Every structure is written in structure tokens, then in C-alpha cells.
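S.K.: Structure, please.
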Amino acid sequence: MKQYLNKAFGLFFVLCVVFIPFVYTSLQLQVTGFVFKAPVQFLGGLFYSRPITLIDFSSDTRSLLLLLILLAVTAGITAIFIKRKQPGIIWACKTIVLYFLAYVFLKYGFDKVFGLQFYTPAPNILYTPFGNLDKDILFWSTMGTSPAYSIFTGMVEVVAALLLLSRRTRTVGLMLIEVLTSGLYMRTPAELTGAYKVEQYTVNGIITDSCQRPVKRIFIHPKQYFILQSPQDTMTDFHFTADYKKQQLTLTGYDGTRHKIDYEKHGDTLVFNFLKFWLDSL
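M.R.: Alright, predicted model coming up:
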């Protein structure tokens, strides 16, 4: 069992090196898309209520998570057919992964040291509302506000990468990398989580004037809170449960009353039907 796990994990990490675009190249992206685009879309239809229309293997996307699952399954199946005594395969896998890790941490470490990553936010970023920023840009901008911290992190990454190149210091290097990456994790965002500005409010098919809209913004919190912001900036919040297949939210107020809201999602735009909500409130 131990030998099987060693082979499976070794193959898995090698497959990650080959197919996951840690360092982006057009050829690698093309190969990964050609091999895994269709399987990822198929799994997306099984695991998620909404199909994945845009396949993006970068950052913490659902596509990347499904790709990791496929690579793990592929490695596990392949390891079954490898003969028991194959120390050369395990050694080769470890060597490839170690040197690739060293390369990646050297690259990103020097990028941080010389300001090529996590650079100072540009003026247009600073004037962009917080909720409109892409999560990657937001993280980069936050890190970029502290150049000293970015440089320090980059130097530690460079040291960790250099320690990997020697057998005597490899364990220390791996421990450093574990510390550096302990704060990075994958998270699949909730279906509706976000902040939404009310651009249009329709009553009986008639678009009302902006000053007559009872709601200015809608916030959907990942902890399942649905928050309405009035034009006077007062907040009314509800706890909600979601039926993504029916595209319906059930809001529960602090007094225990419940309201149902139907919605439609078109890209980054949400259309809510508040008719049931207002009728329940009467």
C-alpha cells in the first residue's frame, strides 16, 4: 500500500507539473485545454447546478479544482498498472517535482524582490470601488501596499528554493515552502456571493426613476446573509437559503417571517423578482 501511494502521489505531482499552468505558456494551455476541456465541462455539469461555460485553469477557479480531481484519478489508476519494484519511477517523480518547485519559487521570489509581482496599486485601481475589483487584483493590490513585506516574502521564497537544490538542506526548504503556502487555499465561491448595484427597477413593466427605487444595493454574503441597502444607506438583512435549481431564495427575517424571491442570473447580472417579497410584507 505504501509503495502504491508513493507512486500515485509521485505521478499526481508530475501530472500537475505538466498540465497545470503555474508558469503560463501558450503551448501548455493549449495542451491542457485540448486534453481536459471536455472532461472538466462534463464534471462541471454533474457537480454544479450551473454548467461551467468558461474554462479557466488559473487561480482558484472551479475548472482548476476539477482538473486536480481528474489528475488525481488518472495518477491513481496509472499507479495500479506499474509493477511493484520500480524505485526509478519514484525517484524520477520526486526529482522532477523538487526541481520544478525550486524553479517556481525562484521565479516568483525574484518577481517579488524586484517588484514584478505585487507592485504598488495603480491610480485606477485605487479609485475602483472595492466590490468591483477582481479577487486576484484585490489580493495583488493589498500585497502591493506593503513593498517591504513583498520583498521579505520574495527573499524567503528564494532561500527556500535554493535549499531544495541540496539534499542536506532539502527538508528545511520543504518546511519553509509549507509555511509560505499555508495561507494559500482553494475556495469555490458561492453561487451568488457579491455586491450588486440596482441599475434598473421595474414595476408593472415600467422602469422607475432612480430616486423612487426602494433599494440602492444588494449584498449577498457568503455566510448566507441577504442585505438590502436603501437610498438613505440603512441596511436590512435576512438570512437566506438558496434553491439553485429553482433559482429561488428563501429569506428569513429576525422576527421569523419568511419571504421567497425568484431570481435569474446572466453573467455578473442578477434579476430579482420581489413581487412575492412585497406581497408577504403587506
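
S.K.: Could you use CA atoms for every contact and neighbour count after this?
M.R.: Fine.

S.K.: The closest residue to residue 120 other than its chain neighbours: neighbour count?
M.R.: Nearest non-adjacent residue to residue 120, counting by Cα to Cα, 6 or more residues apart in numbering: residue 144, 4.5 Å away. Residue 144 sits with 20 neighbouring residues when counted by other Cα atoms under 10 Å.

S.K.: Helices of the stretch 51-200 of the chain, start to end?
M.R.: Using DSSP state H, counting those that start in this stretch, the helices of the stretch 51-200 of the chain run over 62-80, 87-113, 123-126, 135-144, 147-164, 170-181.

S.K.: what's the distance between residue 105 and residue 76?
M.R.: 27 Å (Cα to Cα, to the nearest Å).

S.K.: returning to that earlier point: of the helices of the stretch 51-200 of the chain, which stretch is the most buried?
M.R.: Mean neighbour count (mean count of other Cα atoms under 10 Å) peaks for helix 147-164 among those, with a mean of 20.

S.K.: Another sequence for comparison is provided below:
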Amino acid sequence: MIQAYIPAAGWSVARKILFRLSFLFFTLYIFLNPNGFLPYSEDVHEIYIQPFHKLIPWIGAHILRLSYPITTFTNGSGDTTYDWVVLLLIVSLALVGCMVWSLIDRRRLHYNTLLYWLNVIARYYLALTLINYGMAKLDKSQFPFPSTYTLLESYGNSSPMRLAWTFLGYSKGYNYFMGFAELTAGMLLLFRRTIRVGAIVALVVTANVMAINYCFDVCVKQLSTILVIMSIFLLLQGWEHHLNFFFLNREVRPESLTRPTFRRRWINRALAVTKYVFIIGVIGYTIYGAVGSSNQYGDNAPKPLLYGVYNVQTFVRNEDTLPPLMTDARRWRRFIVTRYGRSGVQLMNDSEQFYINKPDTMNRRIGLSGILDTSLKADFAYTFYGKDQVLLAGRWMGDSVRMTLKGFDTDSLLLVQRGFHLINEQPFNR
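M.R.: Below you'll find the model as predicted:
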């Protein structure tokens, strides 16, 4: 391989040190946090990350001396104690590695070729991550419409993250807007001619995501911050062009788009073909996965048995009919069945219980198992009668229970029926 472009002067000492630090930090972070940016990368990651599931808890216990053991690893949250200790390890290794690298390679004039490949790695990681998230917004699998439970939940009882998810999930149009913005940034970053504009769009998009994550306590703060840093890193490659064009009103000459090449042309052509096949394959795989996610998690996900909101009209416990007293913690007020095998019970005193559903359509029964309190158990036979009415009879918390339920139409709620109005004679801020 030969280098296509070598400047007359070498790099400054500061630039070489910053490059070494950036190279080590980004490569280590992507290795330890691939975030599914490549097909099957998470499956491979699960294999080689296992030693770190032992190392990181050891660091937490013996070096950081945390007051609690690290037992939870990366899950739906990317901000676990484990994740932050991993980040600390990455920063530490990058700093030590940078010092060692600077000592043994201090005579090198520049790292032009290695910088090119670091840019490729960073922009592909950033691009494919944005494309994945963009597709998740277009199919509304990331922000589905508020669930039946969320529609009846008071603002005060929701977490900041749930409030953000409700806001973002309500509007299909806003999901499309966010999704197209992320897809645009990702697609622009895949090609050298559009790296700069892609990095600008990516910085705007990722900075907005990072702000939401920090301000609404969304548990993806670390990843969104890294994506912002990567966007800034890509923009810094042409900082003089940006300074002259955007701020100093000076002439900007076209930037060199040369790249390392092989002497044999057929190798370069083969690499070019491989690049486009790779891009088409990854995007096709992402679209295929998005369709599956939409049918499993988005607005198109199937509705389970008894899906909806039910008001409890009568409640008989151990042959004793309980009146609907607002202070009663033994009587159900509402039974809410959502997607993903979950349901909730609102008691008369406004306390709540959350369950995993276990439907048995053959025997017309539904079992409930507590999520937060595993001692909560219920098993009911169900019978439909009349319009939107259900009879549940069985056992709950060791007692015999029989209740009649009447469905509540969530489409009658203002949030669902209001829709879009181009003309508003008065503010409608209720």
C-alpha cells in the first residue's frame, strides 16, 4: 500500500499526541461497545466480553472500592455502573497507551495513513449507529404510541424518561422527522465527498439526542455523548475550512479527498466494489430488522388477549362484595392490559401492581405473576359477555375473587382524538 498524500511538513508534537489518544480511545470504545452497528456484532461481542464481566466487578471492588458489588451489566440501560467503569478503563488504557506510544514512536513525522483509517472507523460507526436509530424511528419501534397504561398514568407518577418517551411516541410525524434527519446524517457520512456536511448534520442530531438523554434522565447518556464527540472529531479534520467558510468569510479551496491506495488497480477496484456491497448489505439488513422490530415492538405489534383498559364494576372477595371506597387497598379499580405480555392493576387507593400475563386461550384462563413483587400471584377464568364486558373469576393473593369489568375506550381521550389543527383561534393548551 502506498500513501496518496504526504504534506511537506510533519505534524506538531501536540497533534501527534492527540491523535494517539483519539485512536486508542475510539478503537477501544468501539471494541467494547459495538452497539450492534454491524450485523451480528452483538453476538460476537457477547463472546469476547465475558472476561470483562469478571474484570470490571473486580476493579469496582478492589481498585475503586465501591460500596456495592457490580452485578448488573449492559442491558436496556447503557449507563449502569458497569458501563461507567468500562469507560473509566478505556480512558485509563488510552492514556497509558498514549504515553507508551509517544515514547517508542516519537520520531515519526505524521500518521496520515492511520488517521485516514481512524476516520473511516469513526464515521462508519457513527453512520451505521445513526442509520439504525433512524430506522427505529421510522418504524416507530423505538418510540411507539403511548400504551394503554401510559394514557391513564398521571404526569406526576411518570419518570422523566417515560415523559420523554410519551412526548416523542405520540407523534408519528415527529418520529419521521427525527428518523429522516438521522438517516440523512448516516448516509452522508458513508461517502468521502459528503463527510463534512454529514458530520455537521450528525453533530446537530446527536447533540439534540444527548440533551434529551441528560435533561430527561434517559439511560443512554454515555453512548450519545460518544456520538457527539465522534461528530466533533470528524469536523476537526477540516477545522480551517470550517473557520474560513462559516466565520471569517474567506475563500475556501477544495479539500483533497485522496486516500491510501494499492499499486495494482484491480485491488483498488475490488475494494471499491466491496465497499458498496457492504453498504447495501448492511442497510438491507437494517431495513429487514426494522420491519421485524415494527411488528414486534412498534405500533404494528400484535395486541394480546384482553388488550385494553377495564374499569372494575363489581368486586367480590371471599364472597364479600367490596364497595368502591377510595381508601380500599384490597379492591381493584382498573385492570390494564398492554403489549409485550404486561398488565397493571390500579387499586382503589391509587396504589399499583404490575404483572406478567400468562394467557391460556384453550382453557380460557389468564395467569398473572408480579414483576416488582414476585409474591403477587393470580389465576382467573375469563368470560366475555355483552359489549366490552368481561367476567374474571379465580384467585388473587390467596383469596377467592370474582369481578366484572367493563372496557374503557381510550380513543375518547383528548390526547388520542385531538389530532392536528392548522387553524387554532385560541391556544388549546389543556
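
S.K.: returning to what we had before: nearest to residue 248 of structure 1, out of the helices of the stretch 51-200 of structure 1?
M.R.: helix 62-80 (22.5 Å; Cα to Cα).

S.K.: if I pick the residue nearest to residue 172 of structure 1 when sequence neighbours are not counted, what's in contact with it?
M.R.: Nearest non-adjacent residue to residue 172 of structure 1, counting by Cα to Cα, 6+ apart: residue 163, 7.0 Å away. The contact partners of residue 163 of structure 1, taken as Cα atoms under 8 Å, 6 or more residues apart in numbering, are 169-170, 172-173.

S.K.: just to revisit the earlier point, for the residue nearest to residue 120 of structure 1, what are its contacts?
M.R.: So residue 144 of structure 1 contacts 118-121, 150 (Cα under 8 Å, 6+ apart).

S.K.: so which two of those are the farthest from each other?
M.R.: 121 and 150 (13.1 Å).

S.K.: and the helix or strand harbouring residue 383 of structure 2, how far out from the chain's middle?
M.R.: Per DSSP states H and E, residue 383 of structure 2 falls inside strand 377-384. With Cα atoms, centre = their mean, to the nearest Å as the basis, strand 377-384 of structure 2 stands 35 Å off its chain's centre.

S.K.: Same question for stretch 130-147 of structure 2.
M.R.: Distance, centroid of stretch 130-147 of structure 2 to centroid of chain: 9 Å (Cα atoms, centre = their mean).

S.K.: Other residues contacting that stretch?
M.R.: Contacts for stretch 130-147 of structure 2 (Cα under 8 Å, 6+ apart): 37, 165-166, 168-172, 175-176, 178-183, 185-187, 283, 286-287, 290-291, 293-294, 296-299, 338-339.

S.K.: what span of structure 1 lines up against that stretch?
M.R.: The aligned range for stretch 130-147 of structure 2 in structure 1 is 105-122, by TM-score structural alignment.

S.K.: OK, contacts around the counterpart of residue 174 of structure 1 in structure 2?
M.R.: Residue pairing (TM-score structural alignment): residue 174 of structure 1 is matched to residue 199 of structure 2. Going by Cα under 8 Å, 6+ apart, residue 199 of structure 2 touches 185, 189, 231-232, 234-235.

S.K.: so which of those persist in structure 1?
M.R.: Here is what carries over to structure 1 from the contacts of residue 199 of structure 2, by both residues aligned by TM-score structural alignment, their matches' Cα atoms under 8 Å: 185, 189.

S.K.: Which one of the contacts of residue 199 of structure 2 is nearest to residue 154 of structure 2?
M.R.: For those, the closest approach to residue 154 of structure 2 (Cα to Cα) belongs to residue 185, at 36.4 Å.

S.K.: picking up where we left off before, let me have the helices of the stretch 51-200 of structure 1 in a markdown table, adding distance to residue 269 of structure 1 as columns.
M.R.: Supplementary listing: these in a markdown table, determined by distance: least, Cα to Cα, whole Å:
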| stretch | distance to residue 269 of structure 1 |
| --- | --- |
| helix 62-80 | 20 |
| helix 87-113 | 35 |
| helix 123-126 | 22 |
| helix 135-144 | 17 |
| helix 147-164 | 35 |
| helix 170-181 | 34 |
